[in-house]
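Q: here you go, sequence then predicted model.
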Amino acid sequence: MKSSLLRSSVLLLAALAFCAGNLAAQQLVVSSLDASKFPTITAKVYLLDAAGKPLRDVSTRTIQVRENGTERRVTAIDCPPPVPVDALSSVLTIDVSGSMANTPDGRAGTPNMELAKSAAKAWIQGLPEGRSECAVTTFDQYGQIIRDFTRDRADLLSAIESLRPQGGTEYDAGLRNPPAGGLVVAEKGKHRRVVIFLTDGLGGGDEKKIIALAQQNNVAIFCVTLGMPAPDILKNIARATGGEFYEYVTTVPQAQAVYRAIQYRALGGEPCEVTWESLPDCNVNRNVSLEVPSQGLAAAMRYEAPQSSVPRLEVLPPSVDFGAVAIGRTEKEELTLRAVGRDVTITSITPMTPKGQFQLDAPATPFTISAGSSRTLAIRYSAADTAYRFARWAIANDACAGAVVFAAAGTRARPEPSIRLIRPNGGERFIAGSTTTISWDGVAPETPVQLEYSTDAGTTWKTITERTSGGSFHWKVPATPSERCLARVAEIDTAATAAADTGMRLTGAGEVILTSAFSPDGTMVAGASWSGVVPVWDVATGKKIRTISVGMNGPRPARAYYVEFSPNGRQALTAAEGNIVSVWDMASGREVAKFKGKPYNKTERWNSASTEGDVTPSPVFSPDGKKVLLMDENYTPALFDLSSGRKLRTFGEPQNGEIVTSAMFSSDGTRILTAGPDSAVRVWDAANGTQLQKIKHARKTEGATFSPDGAWIASVTTDDTVRIFNSITGALAQKIRPGKRYGASYLRAMFAPMEKAC
């Protein structure tokens, strides 16, 4: 989490309600939040009432800010006076693709089409009386003018009410393609020209041409996305044309508030700048509420504070080793305690082992070290013999993590290690984003260890760090909520590792790697990581040659769970939470395509590690590298053109609540194989979508795969059976029962390269 999280340029939405009545009057809109100068935080907020008018008499005394429930001191508020615009020529450009019939999160709620209608109506009703004019256009894969410029509000409201979802999503159709693109219509506007572009999906569009046309005609574009992050193309269009972008709109009050804020901005207004002072805290994830209690208005937002803001006590060095000390001599080593983040009070220093010949010289507790200051302690060792001895002290303090000091001396054969975990030792509860200390003993301080944790009572384990030493480790607790957490420590056998590790260790991802992929020529390897980055390494040198950031999921990076190289190795495809699938140019690192969907047969799992069989070798890219096969927003297999981003066709659709569970290309790319719904496996013509073969099963199908030559199909059903069929005739050739599966895992089938085994 670097500076991209310290300066949030995304436009955040209010989501905090005071009471059940009049929700529209309770929404504030936050246009940006800047934490780059922590602890000074600045947010730009549209302080508007339900009618879209600026609040009066707003001051530092009338606004309250809380972070994680704790009130912060508001130091300044600046509301620039508006520079009024006489009239607007606005174009409401609304996505009417088929997915607009869905709700933003696919669950119970208001359909996207109704969100769009409520926002558009708020815009029309809020237009100033007089010369302002408005037009309504829609788009799917084509554009349509629903109403040309008019001042007749009743006519505009009637036009909005008539909208119905259908078709696909094409940004060019909505913005620049004549005759109905929003920019084409806006060109005829007589007053200040603005386009409000609303969508719930990813679409193809020529960013440069859209921006050029908008700038040529002096049109500001404001972009709004429903239930999804704003794609880079829309962010760039908004920024380049003097507009703004808003993302993750999911409710009617949010949609209406956003359109009122855009209207206020279009009419010459600017957001207020609210500044407050944060404080150090153990949790870097800050949930912020900004309230105007007298008006019943509130906004909610999030940001991540820098790790340097976490109060902690540093011990340098964390361990000392006196080595060989002559019998009868006393040696002294010094260590430093340093307070980071704020003043730290040392409440006790307690021996964790018999002191023996060690003595720690420290002030009487409690004592306080000022922020940024340090205190020097001394450890003395008086040698009575040359045997190996060690001692440990726990330093209790009021910072976010305890501290441990380790000392060792002696040169005789050191005892066999009996490593054990000291903290956590059961019963602790940790907050996601907070920093805690993991400590262990039973080995020398310089002995390297590996730390792991589990969220499923030890069924699977995730790596905290592959290698550390010193007896303690500061760990930032990840967002993996569970009541079944365990931790473990293991000594690394350095001799065995050196002898056995003839391969290459690739490092630098900064987080857990969920899946990885080699390029076709074997020269590169890429890894999809928990932290939302996809590092790419040169296999020959082990050096990281590129890092791809897959984007944001709300206020934090989206976790990447899949990566795949194109057949020619010039591009890579990534899949991340939030239904974000992107294609990247490997030479430049530039994103060349983006889709809303998920790859088939790939695990999207955050609470446990991937296990063998979770991922099957069925590429998302077509064999010629020109198309991709994904599950679209309607849970249907869909073929997309890579160059244009256009959806070419779909293959089947959900039936009776069941969806297609797997989909893949044949090796020559001419056919597509799907499994489910209705307990069937189907073969489709990739060129025209015609169903070529349907193979019914008595039990539900969990997956299916082609043999390398496409002659055979292997299917897996819920009765733990693998069946082999002729892909042309559909005739059953073989039935295999590999044995009972483990737990709730899925069976997967794949053919051996020589096609003689499955």
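A: That came in fine, so what should we check first?
Q: switch to C-alpha atoms for all contacts and neighbour counts from now on
A: Fine.
Q: show me what counts as buried in stretch 300-314.
A: By neighbour count on 16 or more other CA atoms under 10 Å, the buried set for stretch 300-314 is 300-307, 309-314.
Q: for it, how far is the first residue from the last?
A: Distance across stretch 300-314, first residue to last, is 34 Å (CA to CA, to the nearest Å).
Q: going by residue numbers, what spans are strands in the stretch 401-550 of the chain?
A: Using DSSP state E, counting those that start in this stretch, the strands of the stretch 401-550 of the chain run over 403-409, 420-423, 435-441, 449-454, 462-468, 472-476, 486-491, 513-518, 524-529, 533-538, 544-549.
Q: for comparison:
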Amino acid sequence: MKTNIRHIVVVFLVIALAIFNLSYSLCAKSLHFIEYSINQFPNVSATLFYLDSNSKSINNLSKSDFLIRTNGVEIEPASISFPEQNAFESLSLLLSLDLALNSKQGDKSNFDLAKELLAAMLELFDYENNEFALTSFDWMSYLNSEYTNDKQFLKEQLSLLKTSTGSKLEQAFLDDPAGALNIAAKSKYRSSILLITEGGNVANLPDIISFAKDNHISINVISFEKTISLDLKSLAEESAGFYFDNVANRFEMQDLAAIVHNVLWNYKPFHLNWESPLLCEDLYSNEIIARNEDLKVDFSFIAPSRLKPTLQFNPNYLRFSAVQPGTNKELFVNLKAINGDIIVKGFSSEDSRFEVLKGALAQNEEVLIKEGDSIEISVLFTPSDSAVLFSKLTINSTACLGKELIMTGGFPNTPPIERTLKIEYPNNGETLIAGDTASIKWSGLLPDDVIQLEWSRNAGKNWDTLSVDVTGLEYKWQVPNIESERCLIRAIQLWPNNIGETRSLHHSAGVNCANFNQKDGRFVLTASSDKFARVWNSNTGAEILKLIGHSKSVLWAEFNHQETLIASASEDSTAIIWSFPDGELIHSLIGHKDIVSSVTFSPDGQKLVSSSWDGTVIIWDASSGEMLRQIQCSQGKIWHATFNKDGSEILTAGSYGKAKLWNVNTGSLIQVYDAQKSNEIISFASFSPDDERIVTASWYGVASVWNKASADTIFTITHKDEDGGLIPLYSAGFYVRANELVLLTSGIDHARIWNGNSGELKAVLSEHSSSVSYVTMNFDGSRILTSSWDSTAKVWNLDKRDLQMDTTDNLFSILKQKAKAYSFDLGKVQAGSAFDTTLNVFLENLSSFAYPIKSIELKGKNSDEFQIISLENASTLDSLEKKAVKIRFAPQDAGERTCYLDIVFSKFSLKAEIKARAFNLPLFIKNNRINFGTVEIADFKDSLITAAIKNISMSPIRCSSIILKGPDDNHFDIIHSFEPFTLLPNEEQDITVRFNPETLGRKNGLISFVHNADGGESLLYLFGEGINPLIDTVSISIGELSASPGDLVNIPISYKKKSQKSISNNFKSIKADLSFNVSLLEPLMNAEEDNISNNIRTISLEIPASNEDFNFNLQFRAALGNDTLSQLKLSNVQPVGHSKVHLDYKSGLFHLKDLCKEGGIRLFDSNNKLLLAQNKPNPFENQTTIEIELLEEGMHSLLIIDETGKIVKNVFAKNLQPGKYCFDLNCSDLPAGMFFYLLSTPSQSLIKQMLIQK
């Protein structure tokens, strides 16, 4: 659910299903659900409006006014909160309706619903303190009503609106001049736009948002899309607006009108909060009930499973492993309460061999586990045989999750008596998609139990291996790209799981030894020169534990027989005891003075013996880590030491060609096994399983089997190279396999298997790439473990055993996805317009099953002119579905247009081709938009369109009618009568249109030219604004001024606006004539007209109109003149522009002072004066004429200067006599631009400006 309300932040972190039942009554109070949040579940918050009969928000409520009912459980609200209400006093609201709302919702179209919504809103508005405007749009925006308080007029205009074939969302806002932003920018109050649309993308989105922000316009969106487009969402959020989407499915229009009305005026909904019960159901169905009014709203959501009350097990399951029949084993597990208190009512096991001991409950007894607390229980396993057993312990409790604890027991190589393995999926005739990924699931094993998966495509006639070494109770299968309806899956649990193959376990340095755990061989322990010992899963090769504590190479590591401890020996002169399985360091055994080469447990696990290069072995207490006895072996470096089977004796391997047998309790020497090789190393020595023989391995290449008691040699074996040379050996040991004694040896070359009684070679294990440091066998002889200095240990599987197998109960199918995409021709569409159409079947599923769609996108050459408006369930193609899509085509210019819908599935893709033809209207309107600007009411303005309409086709066009149509057809007129006519190719027809506003405000109309060519209609767009008649009063005046001869005189003309209102923009300036005595003043500025008659000089002036008072300054130079007084007379004063202006004006007077009566230089003389006339013509292209009149004799010059002050031409520089001169100036060598010409005389200089245009 996606409702965004200004100033309300609601965050959804779950996938929610919302079902609404909104109560509404025109004559009573109403309760309206907006949205909910379960972000803090089980705390739930609902956002609501509670409205009175006038749809005004009610805020004086308490939590006791409401009751919550969730899945039938009644809940009192925890709190109710009302945000501070800062409602707007006045609002300028512009309603903008998309005319292309053509999709259907049941019996009604979205357009009908939108008009129903707006009609309901018009009934709710306060027309006294607000103003309202109405626009509509397709590919153009229309002003249906200027801002008004006339409810009836708005209703009439709304009723006249009709649907269009398509629309462009950006035109709703930016179309000039009737776009919503232009209209809203002239609002009286706080400005807000309400857009009602089916949605889509918005071109020029940043421009729209920027304009809205700059002009403080909020944009709000009502979208009939199920999910609002990102563009529209951004538009609302960025402009401080709100949005509602999927409104047809969520609201009755009258309900929505009431909600939107309140949100527009900044009324905020209240929040009701409560703590939901923690239920085991997924779907929470909620009712909010207003007690006193018997009103209610319903909504539902799916609560996250992770928040359900849960019993958490530690460990996650119980593995009893190998327990001898007739004995028993007890394991412990903690039960922890998560997400609430949990009551445990009892335990039951489906197999009597598993029994709860600690924590068992009597009948009707219960135990409460507080949230976060735990209890410990124990389970006793008493097997009746060695077979693998799988069972579940059921916990009867109030928990939703954690009701069953999985348990297994038995020897891992012994098949269960009753099969526990069960394939869960596929198992019921499912259909899998070829090439897709399917999850094969099974139960009846622990998650780390390994199986092999096989499948058959012919009902079991033939089987193919699907995967081996699979764990986790689930396998992601890449379904093969074949088809069959006779498929089966089977799962096989094998022991061991990888027969005939080795599994490599990798260190970063050489591996010095590797040992199985002794009970079932599930674990492998390795010791490496990388300073670490590691524990591995022997079946999967997964690393389980890394033991970090030694500072140098680890040479030996092994489990105790009880599998609770690990001991390791290192070159750092220490041995360490670790706990298992947590890997905690318990004791560091410090006592040796050199490398500790080995450390082994006694069979009862109470003691350890360590061997060292310091020539001693030490016996330790395994529990305390204390030294019990140290034996000086007198055989050089000790390479290995081990206990016999009852722990009473120790066998050591030393450096002087000898192995020795010692009494554990006394430390006394019992026997010496002398190889008669005093300089050779005995690298290893061990006992036979019956404790009657020992075997030694040596660096001189011989493994010797000895009688333990007599120390006689029974036989020897050797490793030889290709030349027959002996190869040094590192280990040798006896083992039992299939009731036969075998001997394993390892050396520089390989590991080998021998007959333990005869010494006959049975097999060579030769996968390592470097020396094999150690070889051993698991408890039942089915697997061998080797370690090597090639940085690996390897598990070798010697034979296999099927423990159990399960096959799917029913045949399932593998079918290929089959779909078909269809092509469409949209036909002819006018360029510049928009055309929306629904492609009813663009994609068809030919398969009888559903499958996902990865993406559907428009691509191709002209894809930018197409847009997907709506597409239901774009992520899934249902079984045999025929999918539809709504497309918008908005061509910019004429021509063929193509694109395609690119439909991508997991393994293939399809293309739905789309083509169309865009055409220009054959009956062309040269200027198809006329903006009359502002016109005073009761006045008019005509617009004569020369060649208004023209036939640009190759065929005659018959124009059957010219119709003036809305939105406003009252204030625009066509100024000539009309008769049908025919226009030949390239023929034109003029038309005159008049705007005659009778009322204030902006108006919008259309003229329709109906014809028989493509498109059938050409439209002329009309716009204008009616304004109040303006009569402006302005005065201009000149005061009295005086100056001395030769002074520069600034004569100000005072401009004053007497109207309080701003003057009309149509009032441009004031034109006037100024007359004065020619002998007293010479103007220093240019005048459009300059005439001298009867000693009176008259110049023309143009004073710009302004809303501010100012002085319009004129510059003159005072002369001696023939008088001392001159009137400055204003005449012919008149306004410029289409406006009504009343002008007052007053003339002035000039006095000449400081006149020299004794004579002197006369600077200016009416008959003989220094004159630099304005060049004529000006501006000019190449030729112009300059006149001068000189007063003095001497050197004179005339220069042409550019705007930078640079001299670009020297016209003349010579001696001249007083008099008049005329010069023709050729400037063809100068570029276009502004220039100055400078006249210099012996006593003064004059300069004027000229303009060259080319």
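A: Arrived safely. If you're wondering where the values come from, they're calculated on a predicted model, not measured in any experiment.
Q: so which of the strands of the stretch 401-550 of the first structure is the most surrounded?
A: Across the strands of the stretch 401-550 of the first structure, averaging neighbours per residue (mean count of other CA atoms under 10 Å) puts strand 524-529 on top, at a mean of 26.
Q: could you tell me where that strand falls in the second structure?
A: Using TM-score structural alignment, strand 524-529 of the first structure corresponds to no residues of the second structure.
Q: how far off strand 513-518 does that strand point, in degrees?
A: If you take axes from the mean of the first three to the mean of the last three CA atoms, to 10 degrees, strand 524-529 of the first structure sits at 160 degrees to strand 513-518.
Q: quick one: list the elements packing against strand 524-529 of the first structure.
A: Packing partners of strand 524-529 of the first structure (3 or more CA pairs under 8 Å, 6 or more residues apart in numbering; DSSP states H and E): strand 513-518, strand 533-538, strand 560-565.
Q: try it again at 10 Å.
A: Secondary-structure packing of strand 524-529 of the first structure (3 or more CA pairs under 10 Å, 6 or more residues apart in numbering; DSSP states H and E): strand 513-518, strand 533-538, strand 544-549, strand 560-565, strand 571-576.
Q: the strands of the stretch 401-550 of the first structure: which one's closest to residue 255 of the first structure?
A: Evaluated over these, closeness to residue 255 of the first structure peaks at strand 544-549, with 28.7 Å, by CA to CA.
Q: from the buried residues of stretch 300-314 of the first structure, which land in strands?
A: 300, 301, 302, 303, 304, 312, 313, 314 (DSSP state E).
Q: check contacts around the fifth one.
A: The one in question is residue 304 of the first structure. Contacts for residue 304 of the first structure were tallied using CA atoms under 10 Å, 6 or more residues apart in numbering; they are 1-8, 35, 283-287, 433, 555-556.
Q: what's around the closest residue to it other than its chain neighbours, how many residues?
A: Closest residue to residue 304 of the first structure apart from its sequence neighbours, by CA to CA, 6 or more residues apart in numbering: residue 285 at 4.7 Å. Residue 285 of the first structure has 20 neighbours, counted by other CA atoms under 10 Å.
Q: same deal with residue 296 of the first structure?
A: Neighbour number of residue 296 of the first structure under other CA under 10 Å is 15.
Q: restricted to strands, list the contacts of residue 304 of the first structure.
A: Within the contacts of residue 304 of the first structure, residues falling in strands by DSSP E are 7, 8, 35, 285, 286, 287, 556.
Q: who's the closest spatial neighbour of the first one, skipping the chain neighbours?
A: Going back to what we said before, that points to residue 7 of the first structure. Here the residue nearest residue 7 of the first structure, using CA to CA, 6+ apart, is residue 34, at 4.6 Å.
Q: just give me the match in the second structure for that neighbour.
A: So residue 34 of the first structure corresponds to residue 37, using TM-score structural alignment.
Q: let me know the closest of the ones in strands among the contacts of residue 304 of the first structure to residue 224 of the first structure.
A: Of those, the one sitting nearest to residue 224 of the first structure (CA to CA) turns out to be residue 8, at 17.1 Å.
Q: enumerate every residue touching the closest one.
A: By CA under 10 Å, 6+ apart, the contact list for residue 8 of the first structure reads 31, 32, 33, 34, 35, 36, 43, 302, 303, 304, 555, 556.
Q: please repeat the previous calculation with a cut-off of 6 Å.
A: 33, 34 (CA atoms under 6 Å, 6 or more residues apart in numbering).
Q: and for the one 4 residues further on?
A: Under the criterion of CA under 6 Å, 6+ apart, the contact partners of residue 12 of the first structure comprise 30, 31.
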